[in-house]
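**Student:** pasting the sequence and the predicted coordinates here, then a few questions.
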Amino acid sequence: MVADEGHRGRSLIAPGAERNDASARALADAAHLQEFGRDIPSTIDWCVRIGRSAPSAGAGETAVLWDLLAATARRDVAAARVLEPHLDALGILRQAGADRDSDPWRISRIGADEHSSWGVFAAEGAGMRVDAHETDAGWTLTGTKPWCSLATHLSHALVTAFVGDERRLFAVALRGPGVSPHDGPWVARGLPDIVSAPVDFDHAPAAPIGEVGWYLTRPGFAWGAMSVAACWWGGALGLRDALRVAASSERADQVALVHLGRADAALWAARAVLREAADLVDARAGIDQRLLAERVRGAVVHAAGTALGEADAALGPGPLVSDTAYARRVADLHLYLRQHHGLRDAARLGRLVVESEVEA
């Protein structure tokens, strides 16, 4: 359940601020789509349409971007899971200088244009590796890449591949020669239509994006990580909405108000973290962007987990078995949050804190 759609004109990240026109139009368009987030082809088409005018991180519009992502996730978590990597890919291409007015990396060679739908495939897995080779005809990719979300639906992807011992980013046409997406295994109950399975590359033509190592070392890598957190936060707002409805019932008691209050406080604190982080990103402040991203993700995943726990305790099994939209939101958000790696990410944050203090 999504409460009070009349607030579409106000930013979620910056309360009181007007949502920009492009985002407002995008969300109004989404409200009229049948099976938004479940009909994957139509949801991807929506992403492509709004991507042509969507805000981008690090350009004075970071809060606007995160508001759009959060508002999309508040409406449907799966739709945000489709939108975020598409906008991230467009942002990466802009950061590399490959915008619509120029083509320094020759992405038109692989048929990429303003109608392309994008994924970002940068995960690594045991026993899987993609290597890039330069030939007289250009670069090609060979190997298997894990966790490639929506590869059977998208037209293009940005893929990390090894050049020797270092990684470089490449653009690839997913419907081109030498590309074979798997359709599983994918037995997920959350995000069931966002299949994330391996892709096999066999001398697939590719266009390099940025120099060797650029993808992982650019500030935008941290910005993308925080954009995912904005989606988590927006998805969790839908749980607070359900708690608010329950606490407003004539049968509600003090305990219902406690559950709502705890969830609201956690999510409000996470909102403040996102808002300050957006300002720091746009100001290109001296803070280590990796440290900023880990702090933001840690704060947001904690708040989203709190909302899940409070909703579970307050609402019980009823909506999980009788309310399709609520049950989908819970399952989708649970899986999406696993992009945060728990104690491993907390340890990474701790290490960055230690390093930052030593450097200071």
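**Tutor:** Right, received. Where do you want to start? Model, not experiment: these values are computed from the prediction.
**Student:** CA atoms for contacts and neighbours, from now on please.
**Tutor:** OK.
**Student:** what's near enough to touch A22?
**Tutor:** I50, S53, A54 (C-alpha atoms under 8 Å, 6 or more residues apart in numbering).
**Student:** put this next to the previous one:
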Amino acid sequence: MLQSPAWPASARDVATADVEATAGRHGATPVDRLAVARTLASTTPVITAGTSGAVFATLAAVAAADVATARTVEPHLDALAILAQAGVPAPADATFGVFAAEAPGLRVDATEGGAGVFRLDGTKPWCSLASTLSHALVTAHVGDDRQLFAVDLRQPGVTVHDEAWVARGMPDVPSGPVDLVDVRAVPVGGPGWYLTRPGFAWGGIGVAACWWGGALGLARVLRSLAATRPDSELLQAALGVTVADLADAEDALAAAAARIDGTDDDTDWSFLAQVTRSRVRRAVDTVRERVVRTVGPAPLTADRAVAARVADLELYVLQDHGDRDLARIGRKVLEHGGVAW
């Protein structure tokens, strides 16, 4: 599965075929997917300098098997890494999400209640699998800053709105809002720590690894079709350019992993993460659109796994903000440099 020579040693040690087999299949339940997350958490290191290649390779392999499973596994592994970076122990057998999104008109505020415990009040948007998870890391406003908190989602005061999720992509990974009323929370890092640590950027690249893995699974559909029609130069051409697109995305991920594992303290991690995510998203969008256009309607109407992968992947990459994120790259270059030319 891994072809780029830029991957660091930690990635090459991952048995990606075994990870794919472990990741299950399309149609698994949320509980089944969380079981996969717990299993992989026991064998996958938390992301740090020296392990990012292994984490990215694992996430990509999960997504190559099933995109929705990767969408479940990635935040669980990310949460465990965040807790480790903050020196906060994770409860045994917990399943975690990371609820850090913001939306106009919605806000969660944290109030200190003494003895290191806070209370959270407000509504948090985009809370994936909140009705199935045991815990989540939730960002909340503390004065002018945002701070991260660990929350047991099974306590009174937590109301999950799965009914708000009507997406055709990832329909069984509901990501509706959650209301929090006087909910007990434990701080994870100080104000501003969550967004400014290098691990925030590293986790964002991990999401891009899932996008790439999901596109690999879709490219296999095209490869299988081309194999049944060996005289079709059009299919061969489509497959050839898809190989090139996916190789470009893989090189971006592998180079980022090598930079992280190389412990380059001078790296602008936010800039690296955004450029990597944008490169991967462009390739993934192009591959998805080309595969759909080339294979025609039959797989999308007769093969549930293919139809789900297309819809899941289309939704998943929207975690990248397209032109707004490209504008962020441009602003960084104008303000701080960052490109040799």
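**Tutor:** Now that the structure is in, tell me what you want to look at. What you are looking at is a predicted structure, and each value in this text was computed from that prediction instead of being measured.
**Student:** quick revisit: by neighbours, which of the contacts of A22 of structure 1 wins?
**Tutor:** If you count neighbours using other C-alpha atoms under 10 Å, the busiest of the contacts of A22 of structure 1 is A54, which has 21 neighbours.
**Student:** element containing the closest residue to that residue other than its chain neighbours?
**Tutor:** Distances taken as C-alpha to C-alpha, 6 or more residues apart in numbering put A22 closest to A54 of structure 1, at 6.6 Å, once the chain neighbours are dropped. Secondary structure assigned from DSSP states H and E places A22 of structure 1 in helix 21-31.
**Student:** equivalent analysis for V199 of structure 1, please.
**Tutor:** Using DSSP H and E, V199 of structure 1 maps to strand 196-209.
**Student:** which stretch of structure 2 lines up against the helix or strand that that strand is followed by?
**Tutor:** Going down the chain from strand 196-209 of structure 1, the next helix or strand is helix 214-217, by DSSP H and E. Mapped onto structure 2 using TM-score structural alignment, helix 214-217 of structure 1 covers residues 193-196.
**Student:** which stretches of structure 2 form helices?
**Tutor:** 9-12, 16-22, 30-41, 52-65, 67-86, 193-196, 198-228, 233-261, 269-295, 297-302, 304-316, 323-336 (DSSP state H).
**Student:** mind putting those helices in TSV, distance to A92 of structure 2 included?
**Tutor:** Shown next, in TSV, are the helices of structure 2 (distance: least, C-alpha to C-alpha, whole Å):
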stretch	distance to A92 of structure 2
helix 9-12	26
helix 16-22	21
helix 30-41	10
helix 52-65	21
helix 67-86	11
helix 193-196	23
helix 198-228	22
helix 233-261	28
helix 269-295	31
helix 297-302	41
helix 304-316	29
helix 323-336	37
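**Student:** just name the most buried of the ones you listed.
**Tutor:** helix 52-65 (a mean of 30; mean count of other C-alpha atoms under 10 Å).
**Student:** and the gap between V188 of structure 2 and A90 of structure 2?
**Tutor:** Using C-alpha to C-alpha, to the nearest Å, V188 of structure 2 is found at 11 Å from A90 of structure 2.
**Student:** what's the overlap in contacts for those two?
**Tutor:** Contacts common to V188 of structure 2 and A90, judged by C-alpha under 8 Å, 6+ apart, are L83.
**Student:** looking at those two, which is more packed in?
**Tutor:** When V188 of structure 2 and A90 are compared on other C-alpha under 10 Å, the one with more neighbours turns out to be V188, at 22 against 17.
**Student:** now do the contacts for the counterpart of T276 of structure 2 in structure 1.
**Tutor:** With TM-score structural alignment as the criterion, T276 of structure 2 lines up with V296 in structure 1. Neighbour list for V296 of structure 1: M226, A229, A270, V273, L274, A277 [criterion: C-alpha under 8 Å, 6+ apart].
**Student:** the fourth one maps to what in structure 2?
**Tutor:** For V273 of structure 1, the equivalent position in structure 2 is taken to be A252, counting by TM-score structural alignment.
**Student:** now that match: how far from D285 of structure 2?
**Tutor:** Distance of A252 of structure 2 to D285 of structure 2, given as C-alpha to C-alpha: 15 Å.
**Student:** try S4 of structure 2
**Tutor:** Following C-alpha to C-alpha, the distance that separates S4 of structure 2 from D285 of structure 2 is 20 Å.
**Student:** cool, L300 of structure 2 as well?
**Tutor:** L300 of structure 2 is 17 Å from D285 of structure 2, by C-alpha to C-alpha.
**Student:** quick revisit: could you report the distance from the residue nearest to A54 of structure 1 to R94 of structure 1?
**Tutor:** Separation of A22 of structure 1 from R94 of structure 1 (C-alpha to C-alpha): 18 Å.
**Student:** before we move on, what about R351 of structure 1?
**Tutor:** 31 Å.
**Student:** now swap in M128 of structure 1 and tell me
**Tutor:** Taking C-alpha to C-alpha, one finds M128 of structure 1 at 29 Å from R94 of structure 1.
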